[in-house]
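>>> just coords:
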């Protein structure tokens, strides 16, 4: 989860993405926020109430206002790439800058 947060900061994307955390999960929505927020990308932590089904994996969900939610689990090493795939596909937001 820290790698995902670092990638947002590194990409200077904190101007186009807003984030919040629950006790265990990272929730991200596009800026400007519309209230109520009805469209979220959630990165689930191992201690989440809805963790990945396998150890060493990350679970990322797109919770849509339409009810067509999407859930993908991949090895934790793929968390950053999977997160950005969701941001690009769901919000149409390309990382403004990524220094890799």
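Looks like it came in fine. What you are looking at is a predicted structure, and each value in this text was computed from that prediction instead of being measured. Numbering: from 1, shown residues only.
>>> Every contact and neighbour count from this point should use C-alpha atoms.
OK.
>>> Could you double-check that residue 83 sits in contact with residue 60?
Yes. With contact defined as CA atoms under 8 Å, residue 83 counts as touching residue 60 (7.0 Å).
>>> one more structure, for comparison:
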């Protein structure tokens, strides 16, 4: 079986730094607000010890803790400036699997947090440490 996912090293970034960077982007470009909401949901649900994250360009890449590998299965929340950007007004969330059975879903940006947590639960088996804002748990 061909290994997919992410094969390179994963350089984790603290969630508060991810949030602050994206907050700055959204202050200048409101189309990034849903990206801020996803990062904020990880912090607010006290899930920073459950999920490792980093930014690749402006995409949020997420792995479950503890980190193993590489290779890694990755959930990617694609930004409006991504190389794999979603249509305007939508969020694209991808699961890059090791099996090659990747999944990509595009939804309205209002669904970004709920869709993110759905992917985290279905793909990694991780529930937030406390409730998800917007009823996504």
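That came in fine, so what should we check first? Just so it is clear, the structure is predicted and the values come from calculations on it, not from any experiment.
>>> that older thread, tell me, what's touching residue 83 and residue 60 of structure 1 both at once?
Common contacts of residue 83 of structure 1 and residue 60 (CA atoms under 8 Å, 6 or more residues apart in numbering): residue 43.
>>> so the longest helix seen in structure 2 matches what in structure 1?
In structure 2, taking DSSP state H as the definition, the longest helix is helix 15-28. Across structure 1, nothing matches helix 15-28 of structure 2 (TM-score structural alignment).
>>> So for that helix, what gets flagged as buried?
Going by neighbour count (16 or more other CA atoms under 10 Å), the buried part of helix 15-28 of structure 2 is 15, 18-19, 22-23, 25-26.
>>> which helices and strands sit right next to whatever helix or strand comes next after that helix?
Remark: after helix 15-28 of structure 2, the chain's next helix or strand is helix 33-44, criterion DSSP states H and E. If contacts are counted by 3 or more CA pairs under 8 Å, 6 or more residues apart in numbering; DSSP states H and E, helix 33-44 of structure 2 sits against helix 15-28, helix 112-119.
>>> helices and strands around the last one, which ones?
It stands for helix 112-119 of structure 2. helix 33-44, strand 90-96.
>>> can you redo these as CSV with mean neighbour count and distance to residue 124 of structure 2?
Formatted as CSV, those follow (neighbours: other CA atoms under 10 Å; distance: least, CA to CA, whole Å):
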stretch, mean neighbour count, distance to residue 124 of structure 2
helix 33-44, 22, 15
strand 90-96, 23, 10
